[in-house]
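>>> quick one: sequence and predicted model below, then my questions.
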Amino acid sequence: MTRKYRRLFNIQQGFSAVEMTLITPILLLILMAIFELTLVLQAKIVLLNVSREGASLVSRTSSYSEEDVMDIIANAANPLDLFSDGTIFINVVTLEDADKSPYVSRQVKWVNSGLNAESTVWDNCSNWVIESNVNTCDLPDREEDVAIDNFPLELLEGESVYVVEVFYRYSAFSSFIFDNEFIMNERTYL
């Protein structure tokens, strides 16, 4: 190799090193973003599956209390830790009269929850009562006080539906995409 070609080869090696130095941090940031978004999607899918399983269990079994169902689905929420960063609500929404709005006839909040969140179905419970290890909302006597105006399902007269809500406080792996924690939730009607 002549001296001219050696010099050209050394210059090209220098350019490659500079290019790699500039590109590597960008590639690492992209990889971190992909990793973080993958964790968020995984958490969202786990919450969806847990809420579906909870609705399925509570609607078809009478051998478990609502608290038992919430404990079962919280234990099945791996890798999410609902005991320290989550809460679960089971709501029973009923329509007695077709001329009126559906109303919450029963609302139960998970006793072992590690997150203080409000139900998105009906969030006006002012008094929670724990009896036999079940945290039940002390609902007002009048249906109008627990009515739900924007209920997304159309119920038939005399019909009830279970609504299972699962909330989870997501803490970001890094602060690259998400600066702080945020609450994720899923809801299943059955």
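Right, received. Where do you want to start? Residues are numbered from 1 along each chain as shown.
>>> C-alpha only now, for contacts and for neighbours.
Will do.
>>> list the buried residues in the longest strand along the chain.
Criterion DSSP state E: the longest strand present in the chain is strand 159-170. Neighbour-count burial for strand 159-170 flags 160-170 (criterion: 16 or more other C-alpha atoms under 10 Å).
>>> let me see the contact set for residue 40.
Residue 40 makes contact with residue 170 under the criterion C-alpha atoms under 8 Å, 6 or more residues apart in numbering.
>>> A helix includes it, no?
Yes - the assignment for residue 40 by DSSP: H, G, I helix; E, B strand; the rest coil puts it in a helix.
>>> from residue 87, how far off is it?
18 Å (C-alpha to C-alpha, to the nearest Å).
>>> got the contact list for residue 90?
Contacts of residue 90 (C-alpha under 8 Å, 6+ apart): 66, 107-109, 162-165.
>>> do that again at 6 Å, thanks
107-108, 163-164 (C-alpha atoms under 6 Å, 6 or more residues apart in numbering).
>>> after the longest strand of the chain comes which helix or strand?
Sequence order places strand 182-189 as the next helix or strand after strand 159-170, per DSSP states H and E.
>>> picking that back up, and of the contacts of residue 90, the nearest to residue 72?
residue 164 (13.3 Å; C-alpha to C-alpha).
>>> and here's the other structure:
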Amino acid sequence: MKIYTKTGDAGETSLYGGERLPKDSTRIEAYGSVDELNSVLGVVRSLVPSSGLREDAGRRLDGILHLLQRHLFAVGADLAAPASHEKKPLDVPRIAEENVAALEALIDELDAELPPLRTFILPGGIAAASHLHLARTVCRRAERLVVSVNRSEGSTAAIMKYLNRLSDLLFVMARWANHTAEVDEEKWSA
């Protein structure tokens, strides 16, 4: 399979199933942001071994990140093969309620190990945590784009819920990484 097809040279791309869309359409922007988020999580994974985390904490963080990357491929596939556009169902992974529940369980598990948050904190700390904060902001952008797709086309409610919960998890993961590495959070003050 060739990497280049030349079919996108005029500014259009294909959804799974063949439908053509402009590359600057909201749907394409949405799954492009999901792809960017997945890449940022890959950067975080590469930073984990040198991040100052205990070995067991590093393995735990890497395992969660790997799971999230697999989920994000399903989100991208779901966006690239919208159910509302199908004449016949395509065999594409879809984000479901159990994926959201898995994120909620991780949030609760990691947050239980953290001191209570009583004020805003500045993004930062160890490199892995700083990049998790970056991932959170990319996730929020992807979520906003998916909201726009949902408003105009419908069928992305599960993805919206997943991305909303994922951004919360990324925030908790950043705090957890800093806490586990014994790096104090910088509290925001005006």
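Yep, that arrived. Source: prediction; values computed, not measured.
>>> what's the TM-score for these two chains?
TM-score for the superposed chains, counting by TM-score structural alignment, normalised by the length of the first structure: 0.29, backed by 86 aligned residues with a C-alpha RMSD of 5.2 Å.
>>> which of the contacts of residue 90 of the first structure lies closest to residue 134 of the first structure?
Taking these together and measuring to residue 134 of the first structure by C-alpha to C-alpha, the closest member is residue 108, at 7.2 Å.
>>> between strand 159-170 and the helix or strand hosting that closest one, find me the angle.
Residue 108 of the first structure is part of strand 103-109 when elements are defined by DSSP H and E. Between strand 103-109 of the first structure and strand 159-170, the angle comes out at 40 degrees (axes from the mean of the first three to the mean of the last three C-alpha atoms, to 10 degrees).
>>> elements contacting strand 103-109 of the first structure?
Contact partners of strand 103-109 of the first structure among helices and strands, from 3 or more C-alpha pairs under 6 Å, 6 or more residues apart in numbering; DSSP states H and E: strand 86-95, strand 134-137.
>>> ok, and for the helix or strand harbouring residue 72 of the second structure, which residues are buried?
Secondary structure assigned from DSSP H and E places residue 72 of the second structure in helix 55-80. Within helix 55-80 of the second structure, the residues scored as buried using 16+ other C-alpha under 10 Å are 57-58, 61-62, 65-66, 68-69, 71-80.
>>> helices and strands around that helix, which ones?
helix 26-47.
>>> and the helix it packs on, what's buried?
So, applying 16+ other C-alpha under 10 Å, buried residues of helix 26-47 of the second structure: 26-38, 40-41, 43-45, 47.
>>> what angle sits between that helix and helix 55-80?
Using the same axes, to 10 degrees: helix 26-47 of the second structure against helix 55-80 is 170 degrees.
>>> so what touches helix 26-47 of the second structure?
Around helix 26-47 of the second structure, the neighbours that count as contacts under C-alpha under 6 Å, 6+ apart are 62, 69, 76, 128, 135, 138, 142, 145-146, 149.
>>> closest to residue 14 of the second structure out of those?
Proximity of those to residue 14 of the second structure (C-alpha to C-alpha) peaks at residue 76, which lies at 13.3 Å.
>>> what distance do you get for the closest residue to that closest one other than its chain neighbours to residue 121 of the second structure?
Closest residue to residue 76 of the second structure apart from its sequence neighbours, by C-alpha to C-alpha, 6 or more residues apart in numbering: residue 31 at 5.3 Å. In this view, residue 31 of the second structure and residue 121 of the second structure are 29 Å apart by C-alpha to C-alpha.
>>> likewise for residue 28 of the second structure?
33 Å.
>>> now the buried residues of strand 159-170 of the first structure as CSV including distance to residue 95 of the first structure?
Below are the buried residues of strand 159-170 of the first structure laid out as CSV (distance: C-alpha to C-alpha, whole Å):
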residue, distance to residue 95 of the first structure
160, 6
161, 9
162, 12
163, 14
164, 17
165, 20
166, 23
167, 26
168, 30
169, 32
170, 35
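>>> closest one of those residues to residue 8 of the first structure?
residue 170 (52.6 Å).
>>> quick check: the closest one vs residue 16 of the first structure, distance?
From residue 170 of the first structure over to residue 16 of the first structure the distance is 40 Å, taken as C-alpha to C-alpha.
>>> how about residue 30 of the first structure?
From residue 30 of the first structure over to residue 16 of the first structure (counting by C-alpha to C-alpha), the distance is 21 Å.
>>> do residue 109 of the first structure as well
From residue 109 of the first structure to residue 16 of the first structure the distance is 60 Å (C-alpha to C-alpha).
>>> which of those two has more neighbours?
The residue with more neighbours, out of residue 109 of the first structure and residue 16, is residue 109; 25 against 12, by other C-alpha atoms under 10 Å.
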